[in-house]
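Undergrad: Sequence below, structure please.
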Amino acid sequence: MSVRARLAVLAAVLVVLAGVGTAAVVHASDRAARRDDQQAGGPPIHPGQVRLATGTGAPPRRLVVRSMAWGPHRDELVVAPVGDPGAARVSSGVRCLRFHAAAGTGLCLRRVPGIVGDSYQAVVLDADLHERRRVAVGGIPTRTRVSPSGRMAAWTVFVSGDSYADGTFSTRSSILDTRTGHLDTNLETYRIVRDGRAFRAPDVNVWGVTFADDDHFFATLATGGQTYLVRGEVAARTLTTLRGNVECPSLSPDGTRLAFKKRVPGLPKDAPWRLSVLDLRTMRETPLAEGRDVDDQALWLDDRTIAYALPGDYGTDLWSAPAAGTGTPRLLATAALAGAVLG
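TA: A predicted model of the protein is given here:
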């Protein structure tokens, strides 16, 4: 084949490749545009003003969630009345992958798109959802909590793997004092007391913090293939094991009970968890009426009702069940991931 013929073939190939590339870009752009349209059947969402104010003069109790419906408000924090979660939602314009709030302080774990890959930040927000501080978290966000006073903020990220189920994950949990700025970057460095003795192991993981107050919290500690409920103390930098087979604890508003997920023998490996409530005074467990697999850190709507996420048409829906283990689960909000109850 002559040089001229080879050049002609090369030119033809380049034209074809350019056409394929253009078609791919146009298709991706069209798909993204369709994704950003409000989809039929999703909850109505309207832009508006969202505040984290509580107490005297604050609006009635509200549920703040991450919107999971495809459309212009995907991943934004939206608000609906707790008593009427099917009502139209008000969007804040603030995007978070995970969120929690208390006493006018919010913690938003968000994605930051980058040229060579996404990064993630923990962002402390004031009552008007204005940024007060940001911290790079170095992993994919999975859990977050703010202490009842609004002073302490905690988060957990995956630093490898993407699931609790396969046993190969690694997490890192951090606690930030929003008043002083002090940051404990890794709770695995705390002194661990197991069965009354100092304990240390290279495979320790800690996740799922829930605060009792600004100094005391509960969390999950894993080591040697076992999980434990631990009581943590920020000032003393200690973690003390209390009980086995407790994951992602969530403390009730009255501070007397923990909602948590536990592994149940005989269930499938990829769906092993059931929700229960632990009475901290008697250490008695009460299974919830929810029989489906729940991989979530539950949210207390009040002292009697627990909310949690389950797979749904838009990713996740919120369901609720009585903390007493009675009754039946009910759909709380479609296309939503739990955030916080305000008011």
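Undergrad: C-alpha only now, for contacts and for neighbours.
TA: Fine.
Undergrad: which residues of the stretch 151-300 of the chain fall in strands?
TA: 152-160, 170-177, 183-184, 191-194, 197-199, 205-211, 216-223, 226-233, 238-244, 247-251, 257-263, 273-279, 285-287, 299-300 (DSSP state E, counting those that start in this stretch).
Undergrad: Take those and write them to TSV, including distance to P141 and mean neighbour count.
TA: TSV is the format used below for the strands of the stretch 151-300 of the chain (distance: least, C-alpha to C-alpha, whole Å; neighbours: other C-alpha atoms under 10 Å):
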stretch	distance to P141	mean neighbour count
strand 152-160	4	23
strand 170-177	10	21
strand 183-184	17	16
strand 191-194	24	18
strand 197-199	27	11
strand 205-211	11	26
strand 216-223	16	21
strand 226-233	20	21
strand 238-244	22	19
strand 247-251	14	27
strand 257-263	19	24
strand 273-279	20	22
strand 285-287	28	17
strand 299-300	17	23
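Undergrad: Of the ones you listed, give the one that comes closest to A24.
TA: With respect to A24, and counting by C-alpha to C-alpha, the nearest of the strands of the stretch 151-300 of the chain is strand 152-160 at 31.1 Å.
Undergrad: about what we covered before: for my notes, please list the strands of the stretch 151-300 of the chain in TSV and give distance to S91 for each entry.
TA: Converted to TSV, the strands of the stretch 151-300 of the chain look like this (distance: least, C-alpha to C-alpha, whole Å):
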stretch	distance to S91
strand 152-160	23
strand 170-177	27
strand 183-184	31
strand 191-194	42
strand 197-199	46
strand 205-211	26
strand 216-223	31
strand 226-233	35
strand 238-244	39
strand 247-251	26
strand 257-263	29
strand 273-279	30
strand 285-287	35
strand 299-300	20
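Undergrad: One more, so I can put them side by side:
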Amino acid sequence: MLRSVALIALENTGPFELGLVAEIFGIDRSSRGTGVPRFDFRMATLVPGPVRTSAGYSIQVENGLEAAEDADLVVMAPYGRWPDGPEPLPAVVLETLRKVHERSAWVMSVCTGAFALAEAGILDGRKAATHWRNSALLASLYPAVEVNEDVLYVQDGNVITSAGTAAGIDASLHLLRQELGAKAAAAVARDMVVPPHRDGGQAQYIDRPVPVTPGDTLEGVLQWITVNLDQEHSVTALAARAHMSERTFARRFKAETGTTPGSWINVQRVLKAQELLEDTGMSIDEVSRAVGYGQASMLRHHFNRAVGISPAAYRRVFRGRADRPAWAQQGYPVHPQAPRPAL
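TA: This next block holds a predicted model:
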């Protein structure tokens, strides 16, 4: 179970990224009945004391790198002077990251923090993400890393790398869903007033070829879909609800969500299924019908594709079973093309 979190901040660190990690893991929500524990949250740096941020002011960090030695999750924050790129890191920082990885703890980077993981060799042979502006540089400096510049975050084993700035929220909530379940992750998202889930494969930078005005937004349609997942949702019917042509609706949908209506609805159905599997005694067949898949075989197909395990296995883990299987302790890939664990 994820209990302790260490955030490593080096010179020229990103204040926004520090804040989002602290907001998610540094606030005590244990008394709210949502399943979110009080994390032992620490900030660490090379030499305890003031650490200058990229915004020009300094923050006080009380702990040295030893604070990361026994943490369940170690997060590498952005660093370096951009657009010049990162400077070589001290050997002690690299060794700390390697030791964390070797003991199978979670390792996560936000934005350009991925360069530290790459320099430490942790990303060799792995899929990884960073801010889209720096993806080409990461790939050129570290050819052993498979850089994906089009995603919000990537999980490869016990390593998670996120894209720029706010994508760190998505990566952190993804980790909470795995460790604590969908209900706990949704509770943190509500606290932060952010969407509970953006798929890791969603594009970092969404081009908006169709001008979006306040009257054109699809927010109302998206909200309606999420409370009516048990219904069929054709593009024709959704376009009519949005008072648009099918072609305009499809273009607008891609512009606002970064994906197609079918893919987006599948994500919402799997998320709802996770909540029902955690919080209700509904059978797999009942859950499948409640989220709009009809037959249980369809739920199992989409659930396995998105989460990497079966609905029944997910329920066993997140309804309190003590003997958690290895995949739940170490993580599993999130993209369909990634290899799946054998259960």
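Undergrad: Superposed, how do the two chains score by TM?
TA: Here the superposed chains carry a TM-score of 0.30, computed using TM-score structural alignment, normalised by the length of structure 1; 193 aligned residues with a C-alpha RMSD of 7.2 Å.
Undergrad: returning to that earlier point: which one of the strands of the stretch 151-300 of structure 1 lies closest to P47 of structure 1?
TA: strand 299-300 (25.1 Å).
Undergrad: ok, then the element right after the closest one?
TA: strand 305-312 (DSSP states H and E).
Undergrad: Can I take it that V124 of structure 1 is in a strand?
TA: Yes. Remark: V124 of structure 1 belongs to a strand, assigned using DSSP: H, G, I helix; E, B strand; the rest coil.
Undergrad: That one touches T105, doesn't it?
TA: Yes. Using C-alpha atoms under 8 Å, V124 of structure 1 makes contact with T105 at a distance of 7.2 Å.
Undergrad: Which of the two has more residues huddled nearby?
TA: Neighbours were tallied for V124 of structure 1 and for T105 using other C-alpha atoms under 10 Å; the higher tally belongs to T105 (25 against 22).
Undergrad: Any idea which of the strands of the stretch 151-300 of structure 1 gets closest to T316 of structure 1?
TA: Nearest of these (C-alpha to C-alpha): strand 299-300, 14.5 Å.
Undergrad: Identify the residues contacting the closest one?
TA: For strand 299-300 of structure 1, the external contacting residues (C-alpha atoms under 8 Å, 6 or more residues apart in numbering) are 250-253, 306-308, 338-340.
Undergrad: Quick one: those as CSV, columns for distance to E76 of structure 1 too.
TA: Below are the contacts of strand 299-300 of structure 1 laid out as CSV (distance: C-alpha to C-alpha, whole Å):
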residue, distance to E76 of structure 1
S250, 23
L251, 26
S252, 26
P253, 26
I306, 23
A307, 19
Y308, 18
A338, 12
G339, 11
A340, 14
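Undergrad: which of those are buried?
TA: Neighbour counting by 16 or more other C-alpha atoms under 10 Å classes 250-252, 306-308, 338-340 among the contacts of strand 299-300 of structure 1 as buried.
Undergrad: Closest one of these to H27 of structure 1?
TA: Taking C-alpha to C-alpha as the measure, H27 of structure 1 lies nearest A338 of these, at 33.2 Å.
Undergrad: Let me see the contact set for the closest one.
TA: Here A338 of structure 1 is in contact with 64-66, 99, 299, 307-309, 318 (C-alpha under 8 Å, 6+ apart).
Undergrad: In JSON lines: those, plus distance to V78 of structure 1.
TA: Output for these, formatted as JSON lines (distance: C-alpha to C-alpha, whole Å):
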{"residue": "V64", "distance to V78 of structure 1": "6"}
{"residue": "V65", "distance to V78 of structure 1": "6"}
{"residue": "R66", "distance to V78 of structure 1": "6"}
{"residue": "F99", "distance to V78 of structure 1": "11"}
{"residue": "L299", "distance to V78 of structure 1": "16"}
{"residue": "A307", "distance to V78 of structure 1": "16"}
{"residue": "Y308", "distance to V78 of structure 1": "17"}
{"residue": "A309", "distance to V78 of structure 1": "16"}
{"residue": "L318", "distance to V78 of structure 1": "13"}
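Undergrad: So which of those residues is the closest to V193 of structure 1?
TA: Nearest to V193 of structure 1, judged by C-alpha to C-alpha, of the contacts of A338 of structure 1 is L299 at 27.9 Å.
Undergrad: so V78 of structure 1 sits in a strand?
TA: Yes. Under three-state DSSP, V78 of structure 1 falls within a strand.
Undergrad: T227 of structure 1 versus the residue lying closest to T171 of structure 1 once chain neighbours are set aside, what's the distance?
TA: Excluding its sequence neighbours, the residue lying closest to T171 of structure 1 (C-alpha to C-alpha, 6 or more residues apart in numbering) is F158, at 4.6 Å. According to C-alpha to C-alpha, to the nearest Å, F158 of structure 1 stands 17 Å off from T227 of structure 1.
Undergrad: next one: L63 of structure 1
TA: 31 Å.
Undergrad: The closest residue in space to V230 of structure 1 that isn't next to it in sequence: what's it in contact with?
TA: In space, and not counting its chain neighbours, V230 of structure 1 is closest to T241: 4.3 Å by C-alpha to C-alpha, 6+ apart. By C-alpha under 8 Å, 6+ apart, the contact set of T241 of structure 1 is 192-195, 221, 228-231.
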